[in-house]
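Q: Turn this into a structure:
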Amino acid sequence: MRSAYAEVFRVAVPLMISTGMFSLVLFVDRTLLFQHEPAEMGAAMAAGNLFWVSICVFVGIASMTGAIASQYVGAGRPSRIGRMLWQSVWFSLATMPLFLVLGYNAETLFKWTQQAPALIPLESIYFQILMWGGAGEVLQTALSGFFSGTHRTRTIAIVSVISGVINLLLDYILIFGIDPAWWGGEGPRLWEMGIAGAGIASVLSFWFKPVCFAAILLRPQFRETYGIVRGLCFDQRMMWRLIYFGFPAGLMYVTEAGAFSVIVLMIGRLGDVPLQATTMAINFNMIAFIPLVGMSIAASVLVGQHLVRSGPEPAIRCVRAALTVAWAYSAAWALAYWFCAGTLISLYAMNQSDSTIPADAALALQTAETLLGFVAIYVLLDATQLILAGALRGAGDTWFVLLAGLTVSLATLAFGVFFEPDWEPALWGTSLPEGVEGVATTMSESVAVTLRWWWIVLTCWVISLAGAMSARYLQGSWKRMRMV
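A: Model prediction:
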């Protein structure tokens, strides 16, 4: 097992750094938006989820580049990787027109989901801007698959960290703008764009990574060994293989992201405060969850390579090692969510005094503390389903992962919608009824009950996914699967 742990750490740690940087960018991005205008943070959460739902089927297909490349390495045929990589590139670039059409219809999409009217303009502009970077995100997923599949994960980490730093700097500048007083000037801030600035910063970082990966791939050592230049053509058979194994993986991303987005949108109907509180809690959940995506990718790559090269036993040892590390990491976060919720949530208002925080934002901060208790309950099981799903995808068992995720998600959402408690709309941070002074600073009981209900649904969904992936992994049919 010691060698399995060493192999997992060697492949997974750079990937965890890479995905961890992404989670840090998301956290800082939404925290800055909360400090600029609290409603922008909730809008960014809802629009960002819809953006991911819109692109994730294509990201899922492109992500199979790493698993297939690892099996070519295990089979001793690295020269085939270049041609397969080019199929991912053509596929990625072909998604651009679709994403721009979706962005053009952003306002219609958010009206259709019955979002709070005040949030729709913010959600629409953020979504429209993000869609310009959709193809860049798919392309960077495809190109990074080469580096993960050939165990060059350090390259992914370095590029991701540089991209993340650029994103954070642009976030601060474009959200708050540049104050002329910094150089002794006068006048209003320059380039203060709020949520639109956050979207522009994200798009630039989306395209920065594929440009870097492409420049590295053109080095002579890669061109010759992996056939990067020789593979510059369209190969129908390879394209079909990529789509056959990647499409269910992409649909699984859609299923999970879609179910999560539906839950968030259902919460968004309750008003701005419940959505803000949910965004705060989910932001901290992302800090625990997203780095484990790197561990899941490592499990997928190692399982795929070992099944072809040396059989299922080394693959099983790598999965056990990945699970152990993931559980230890998640357990530390679970304890923090349970015992330090107030301290964590207070980070959102660290640059503001109590007197400057709007009443609705203060209520959102208070509500978010209770929601972190739900995250503490399911975070270990979320790690379990993520690692095991990655292992199954690495073996090629992508259709089961899809069907299980689809069944669990539909059943959970149907249950949530059917048994949703009745609730009355509430206005946040507005004047109270005539004759009463002050502003609304409490959440109605019906809204509070419904908010808790959807968080119970979210928790049950994660538990069910973990159960389905565990059952399939223990059943063992994945051990006989191959993709090359």
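
Q: from here on, contacts and neighbour counts on C-alpha atoms
A: OK.

Q: residues in contact with stretch 104-119?
A: 39-40, 43, 120-121, 123-125, 127-128, 265, 268-269, 271-272 (C-alpha atoms under 8 Å, 6 or more residues apart in numbering).

Q: Figure out how far that stretch is from the centre of its chain.
A: 22 Å (C-alpha atoms, centre = their mean, to the nearest Å).

Q: helix/strand/coil for the residue nearest the centre of the chain?
A: By C-alpha atoms, centre = their mean, the mean C-alpha position of the chain lies nearest to residue 290, the distance being 6.4 Å. Three-state call for residue 290 (DSSP: H, G, I helix; E, B strand; the rest coil): helix.

Q: Could you also give me the structure for this next sequence, so I can compare it with the first?
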Amino acid sequence: MDAIVDKYHTDQERTSYSRLLKVAIPMVIQGLMFSVMLLVDRIFVGNYDVMYLAAASTAGGLATAFGFFTGETVGFANNIVAQYYGAKRKNMLAAPVWAGLFLASIFAVLLVITLPLTQKIFEFSFFGHEEALIKAEQVYFRYIILMYAVMLFQRALLSYFIGIGQTYKMMIVMVAGNLSNILFDWLLIFGVGPFPEMGIAGAGLASLISAVVSLLIAIWFFVDAKRVQEDMLRPRFQPEIIKRLFLLGLPAGLQVGLEMLGFTVMQMFLGKISTAALAASAVSFGLQNIVYSPTTSVANAGAILIGQERGALRMHNFRLILRKVMIIGSVYSLLMLFIMWRFPEQLITIFDSGDSADPELLAETKHIARYFLLITGLWLVPDVFFNTYMQTLKALGDSRFISITMIIMVFALITLPAVFLSGIDAAWPKYVIYGMTIIYVIILWIIFGLRYRSGKWKDNHVID
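A: A predicted model of the protein is given here:
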């Protein structure tokens, strides 16, 4: 079986809903499972102690900023694979994977050896977090950083399958890991049976175990791929491919990592206002992840197809692929907007076990979270267009422009308002801080839409 056989003989077939959904559905399932895992993690931790819910949000967010920076840099390999696949250059499909493994090794070491320094961020006095909250944040942060160090190798191995459109293998890897995370969350947070009761440390350890499970399955798929890609297991550290992956992947990693960092800083300053505001943002972001994960996955699937079409020099197919991605995303987002606006109390209640150690804190958290959810609903639809254009530009090698733009926007619209408004002693600043996300998404939708229409990405070369 030849991995380069073109199953689609006409442009209509190549831009069809069926082709898009074949790539997208496994990614949607994987994304939903990851979001469910995060949600269950927050629910278990929140039911154990509301303060731990706040700690998991900030510590998990900061660790994810580092993890996404390194992971997206390594993961850019799937865009290179996609273009080689579209160009029918089978002899080059393994090279980006090995380049990814090389960078994964370097980044994993850096994440681990800098842990003693990075975990001290939570001690910074201007965040104003209580000592008990800081200790909980640091414990969870350590485990999640180790999880992301392991996941780097998984990202590199899966880049081959994502690039050639076999996203169902990525789905299997991630679903197995996420299910193991949910199981060990329950066992280790609460101490079920012979397992120790570890609280927030148990949540972190469960995440690390799930990363190891996912990596083992990814290795198995990688070894099995030798049947169709003869040179897959032959190490190919080509300096030119490594350099290209680093130069194109680093801006993509910076963009995702710094965006996540900006939102985490925003949450940490919400924690300066009150623990309830921080916990409410954890509730809202936890629900938000599961709500908009499918639209992100469909946008990523569209970007894979566009990468393949770019490699085949069929740029005229971009418009139809983009239109179908946006139609699917918009219909779904409007449905989710209705649910979030119609049933906010019911959604928030899933974080409440009914026996909280601090009923007053829980009541205030639920009150604030209701309004945060209403705000989230407002940016769901514009986020579809922003995400679709962003993922497309990234697949076409325009990651430097994306990175610069988003770093500026995160700083100006997310971080700075949080820094200045958190010092105001009033009820409204937390809602304005969170509400800036609406302006952020709309402005980026406009900027990236105009960038795509300008055609400046045509000068970028992801492959030689």
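
Q: ok so, going back, show me which of the contacts of stretch 104-119 of structure 1 are buried.
A: 39-40, 43, 120, 123-125, 127-128, 265, 268-269, 271-272 (16 or more other C-alpha atoms under 10 Å).

Q: Let's see which of those residues end up in helices.
A: Members of those lying in helices (criterion: DSSP state H): 39, 40, 43, 120, 123, 124, 125, 127, 128, 265, 268, 272.

Q: nearest residue to the fourth one other than its sequence neighbours?
A: The one in question is residue 120 of structure 1. residue 110 (6.2 Å; C-alpha to C-alpha, 6 or more residues apart in numbering).

Q: Return the residue of structure 2 aligned against the one you found.
A: Under the alignment (TM-score structural alignment), residue 110 of structure 1 pairs with residue 122 in structure 2.

Q: I'd like the distance between that match and residue 257 of structure 2.
A: Distance of residue 122 of structure 2 to residue 257 of structure 2, computed by C-alpha to C-alpha, to the nearest Å: 18 Å.

Q: now residue 267 of structure 2
A: 15 Å.

Q: Could you report the neighbour count for the counterpart of residue 312 of structure 2 in structure 1?
A: Alignment note (TM-score structural alignment): residue 312 of structure 2 maps to residue 309 of structure 1. Neighbours of residue 309 of structure 1 under the rule other C-alpha atoms under 10 Å: 16.

Q: Skipping its backbone neighbours, what lies nearest residue 309 of structure 1 in space?
A: Using C-alpha to C-alpha, 6+ apart, the nearest residue to residue 309 of structure 1 is residue 74, at 4.9 Å.

Q: So what does that neighbour match up with in structure 2?
A: Aligned partner of residue 74 of structure 1 by TM-score structural alignment: residue 86.

Q: Please list all residues in contact with that match.
A: Per C-alpha under 8 Å, 6+ apart, neighbours of residue 86 of structure 2: 307, 308, 309, 310, 311, 312.

Q: Please render the residues you listed as a markdown table that adds distance to residue 105 of structure 2 to the earlier fields.
A: What follows is the contacts of residue 86 of structure 2, written out as a markdown table (distance: C-alpha to C-alpha, whole Å):
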| residue | distance to residue 105 of structure 2 |
| --- | --- |
| 307 | 26 |
| 308 | 28 |
| 309 | 31 |
| 310 | 30 |
| 311 | 28 |
| 312 | 32 |
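
Q: Show me which pair in these is furthest apart.
A: The most widely separated members of these, counting by C-alpha to C-alpha, are 307 and 312 (8.7 Å).
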